[in-house]
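Undergrad: Below are the sequence and a predicted model; questions follow.
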Amino acid sequence: MRALPSLLAGLLTAVLLTVACTDGSGRPEVRLGVGATVEQRALAGLTRVTLEELGLEVRVVPDIGDTVDVRAMMLDGDLDLYWDYTGAAWSLGLGRAQPSADPRESFEAVRAADVANGLRWYGPTQANATLALFVRAAERPADDAGTMSWLAGQLATVPGGLCADEDFLNRPAGYAALADAYAIATTSVSTVAAGEAKAITSVASGECYAALATATSGTAVSAGLLPVIDDQGVFPAFVVAPVVREGGRADTEAITQALDEVSARIGTLDLAELNARVTAGEDPAEAAADLLGAE
């Protein structure tokens, strides 16, 4: 395993002095909540590598469920740390309306709102796990030209149309809202109801032109697809960030500084590639160590 940034080594002594609870072996223990997705397992791998480099024992509490379930355990004091998504926390965890599409605004709003709940948001990463429409890499224009505005025109003229899950296609805040924002000629665009995995394979095989998936989809990356840019900001931001419980075992300057350092190195494509490796069967911690050790 290649070493993490030198910052982590310099924090080791401070961590050992400030985290009192241990796992019985004398190593300080932090309880990490993990949701029931590949991405949550990948993020758990990042956390394990980061905290174990600091001499901590990470006790993973796996397959908890969604944002609401993990937050509930945090608020009950049963966890010290987990990774959340700003859009999910805003809508599901906090019960607020109109989540922002701007990543920075989304993060700042959730961070401020959760202070009253004793949850401290750190980072954030540059990874935005929002929804996105994917096309084959060969079809997407280079750089900033590969936008939803471009895709809206393509969908009306090219064969294949859009593959997306049935809920997105039918609810007013889904396809209808997207079509309204981008002036998509829905009467000229064929749509196929398909879950994320099926939508991705359908685009890769040429059956569909575009697929709806999360922007950090490892399956889409592995299939050679690229997301288009949501230039009108229709999809809410789902910024990925570590969340620490106030007064918990991870609530130390040394640990949160290490989490900030790791978060700064993770972008949307980085997380998608990490997800792809975990989906393919690679151990999350080994894949994370390779990512963090890369120059």
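TA: Structure received.
Undergrad: make it CA atoms for all contacts and neighbour counts henceforth
TA: Will do.
Undergrad: all strands of the chain, in order?
TA: 29-33, 57-61, 81-85, 119-121, 131-136, 162-164, 191-193, 210-214, 225-227, 240-245 (DSSP state E).
Undergrad: okay if I get the ones you listed as JSON lines plus mean neighbour count and distance to Arg41?
TA: What follows is these, written out as JSON lines (neighbours: other Cα atoms under 10 Å; distance: least, Cα to Cα, whole Å):
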{"stretch": "strand 29-33", "mean neighbour count": "23", "distance to Arg41": "10"}
{"stretch": "strand 57-61", "mean neighbour count": "18", "distance to Arg41": "10"}
{"stretch": "strand 81-85", "mean neighbour count": "25", "distance to Arg41": "10"}
{"stretch": "strand 119-121", "mean neighbour count": "23", "distance to Arg41": "19"}
{"stretch": "strand 131-136", "mean neighbour count": "24", "distance to Arg41": "19"}
{"stretch": "strand 162-164", "mean neighbour count": "27", "distance to Arg41": "25"}
{"stretch": "strand 191-193", "mean neighbour count": "18", "distance to Arg41": "28"}
{"stretch": "strand 210-214", "mean neighbour count": "26", "distance to Arg41": "16"}
{"stretch": "strand 225-227", "mean neighbour count": "24", "distance to Arg41": "22"}
{"stretch": "strand 240-245", "mean neighbour count": "25", "distance to Arg41": "13"}
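Undergrad: One more to weigh against that first structure:
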Amino acid sequence: MTRPGNRAGRARALLVAPVLALALLLSACGLGTSGGFSRSGRLAGDLAGVDLSGARIAVGSKSFTEQLVLGKIAVIMLKSAGAEVSDLTGIPGSSSARQALLSGQIQMQWEYNGTGWISYLGHSDPIADPRAQYEAVRDEDGRLNNLVWLAPAPANNTYGFAMTESTRQRLGITKFSELTGLDPSELTFCLESEFNNRNDGFEPMARLYGLDPDSVQRMIMDTGAIYSATAEGVCNFGEVFTTDGRIQALDLTVLEDDLHFLPNYNASPVLTRDVYDQNAAAYDELFGAVAPLLTDQELIAMNAQVDVEGREPADVAYEWLVGKGLIVEE
């Protein structure tokens, strides 16, 4: 399963094809992004004095819902600060978005520290402590690629296993470690094929928690189908992404990964060094105000507005920023 889910997100290896595709897109008609119009406002409260007049910056994102919402948040904040912003959100594929940043076609995007560490920097083992994981990515990507990782959001869009509220009440569990106390007949899992087969996926996770992966029932299906299958009781435990809006919409509960097997995927604003250095204090202040507010529940709610209610990511992002008092309407 790529990161995240149906969102062609955090690929575990940088492939040649996406890079070639990016080159073709750049030479033909740009990045092939969704872009579109985003309203801006006026910075409010403690941010009112931040001024990026004269700054020019192209903001990118990947093409799945959460990345579009985060990308639009960045676009709106930068425009509201007076910057001239090119909206290149919606780049198809993790590899293409990364190459756009490395090549300077975009100068900012939100990125996940687990993706940076494993997919882009090539490490096989995640770092369990969220702060240590962020600092390791920040330092190495800065040294090797001249990229600046700003402080991360608390939201962690990692893998998880969810169950319905009725299943939670019936089984009386909240943690993955508690699965060992269940009758084997209750150990039914809906999984996407990649996570089922990866050497850092379901089987090593099960073994860490004392489960025999060969003794549980596994149903392999497309990522999008897992949410509805779990909600309908096809399996007791479905593989999900922990900030997906369907968790809230389907009233699912995510089991706590209490032995911390799963990698951390906290999102940070990432900028090219040359652009960051021109207005470092302003970028620090802007995104230092935004990032701490992006909790799991905030992203789940915004993602649900897009995926469940069919709203536009730009509208969801704008209303969230107004609601948090970061901008006011002009």
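TA: Looks like it arrived, so ask away. In this text the structure is predicted, and so the values were computed from the model without any measurement.
Undergrad: picking that back up, I'd like the strands of the first structure laid out as TSV, including distance to Ala179 of the first structure.
TA: Shown next, in TSV, are these (distance: least, Cα to Cα, whole Å):
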stretch	distance to Ala179 of the first structure
strand 29-33	37
strand 57-61	41
strand 81-85	25
strand 119-121	34
strand 131-136	13
strand 162-164	12
strand 191-193	12
strand 210-214	14
strand 225-227	17
strand 240-245	27
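Undergrad: right, and these - which one's nearest Asp251 of the first structure?
TA: Asp251 of the first structure sits nearest to strand 240-245 of all these, at 6.2 Å, using Cα to Cα.
Undergrad: for the closest one, packing partners?
TA: strand 81-85, strand 119-121, helix 253-263 (3 or more Cα pairs under 8 Å, 6 or more residues apart in numbering; DSSP states H and E).
Undergrad: Please identify which of those is closest to Ala164 of the first structure.
TA: strand 81-85 (21.6 Å).
Undergrad: residue range for that closest one in the second structure?
TA: Taken onto the second structure by TM-score structural alignment, strand 81-85 of the first structure occupies residues 108-112 there.
Undergrad: What of stretch 123-135 of the first structure?
TA: Stretch 123-135 of the first structure maps onto residues 151-163 of the second structure, going by TM-score structural alignment.
Undergrad: so where do the helices sit in the second structure?
TA: Here the second structure has its helices, by DSSP state H, at 16-28, 65-80, 94-102, 113-114, 130-145, 165-171, 193-197, 202-208, 223-231, 245-249, 273-278, 280-290, 296-307, 313-323.
Undergrad: could I get the ones you listed as CSV with distance to Phe237 of the second structure and mean neighbour count?
TA: Compiled in CSV, the helices of the second structure are given as follows (distance: least, Cα to Cα, whole Å; neighbours: other Cα atoms under 10 Å):
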stretch, distance to Phe237 of the second structure, mean neighbour count
helix 16-28, 33, 14
helix 65-80, 23, 26
helix 94-102, 28, 24
helix 113-114, 23, 28
helix 130-145, 25, 16
helix 165-171, 9, 15
helix 193-197, 13, 16
helix 202-208, 12, 17
helix 223-231, 6, 20
helix 245-249, 12, 20
helix 273-278, 43, 15
helix 280-290, 33, 17
helix 296-307, 19, 20
helix 313-323, 29, 19
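Undergrad: could you redo those helices as a markdown table and give each row distance to Val59 of the second structure?
TA: Rendered in a markdown table, the data for the helices of the second structure read as follows (distance: least, Cα to Cα, whole Å):
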| stretch | distance to Val59 of the second structure |
| --- | --- |
| helix 16-28 | 15 |
| helix 65-80 | 7 |
| helix 94-102 | 9 |
| helix 113-114 | 18 |
| helix 130-145 | 18 |
| helix 165-171 | 39 |
| helix 193-197 | 30 |
| helix 202-208 | 35 |
| helix 223-231 | 28 |
| helix 245-249 | 24 |
| helix 273-278 | 12 |
| helix 280-290 | 13 |
| helix 296-307 | 19 |
| helix 313-323 | 13 |
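Undergrad: out of those helices, which comes closest to Gly41 of the second structure?
TA: helix 65-80 (5.1 Å).
Undergrad: For stretch 166-177 of the first structure, what is the distance to the chain centroid?
TA: 22 Å (Cα atoms, centre = their mean, to the nearest Å).
Undergrad: ugh, typo on my part, it should be stretch 233-243 of the second structure
TA: 18 Å.
Undergrad: so it matches what in the first structure?
TA: Counting by TM-score structural alignment, stretch 233-243 of the second structure corresponds to 206-216 in the first structure.
Undergrad: Contacts for that stretch, please.
TA: 127-136, 155, 158-165, 196, 199-200, 202-203, 220, 227, 268-269, 271-273, 275 (Cα atoms under 8 Å, 6 or more residues apart in numbering).
Undergrad: thinking again about what came up before, could the helices and strands packed on strand 240-245 of the first structure be laid out in JSON lines, adding distance to Thr147 of the first structure?
TA: Below are these laid out as JSON lines (distance: least, Cα to Cα, whole Å):
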{"stretch": "strand 81-85", "distance to Thr147 of the first structure": "23"}
{"stretch": "strand 119-121", "distance to Thr147 of the first structure": "30"}
{"stretch": "helix 253-263", "distance to Thr147 of the first structure": "26"}
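Undergrad: For Ala280 of the first structure, find the nearest of these.
TA: strand 81-85 (21.7 Å).
Undergrad: what about Asn275 of the first structure, distance to Phe134 of the first structure?
TA: 16 Å (Cα to Cα, to the nearest Å).
Undergrad: show me what contacts the residue mapped onto Glu52 of the first structure from the second structure?
TA: Here Glu52 of the first structure is matched to Lys79 in the second structure, going by TM-score structural alignment. With contact set as Cα under 8 Å, 6+ apart, Lys79 of the second structure has these partners: 40-41, 85.
Undergrad: mapped onto the first structure, which of the residues you listed hold?
TA: Counting by both residues aligned by TM-score structural alignment, their matches' Cα atoms under 8 Å, the contacts of Lys79 of the second structure that remain in contact in the first structure are Val85.
Undergrad: now, which of the contacts of Lys79 of the second structure sits nearest Ala136 of the second structure?
TA: Val85 (29.6 Å).
Undergrad: Quickly note the distance from that closest one to Leu252 of the second structure.
TA: For Val85 of the second structure relative to Leu252 of the second structure (Cα to Cα), the value is 38 Å.
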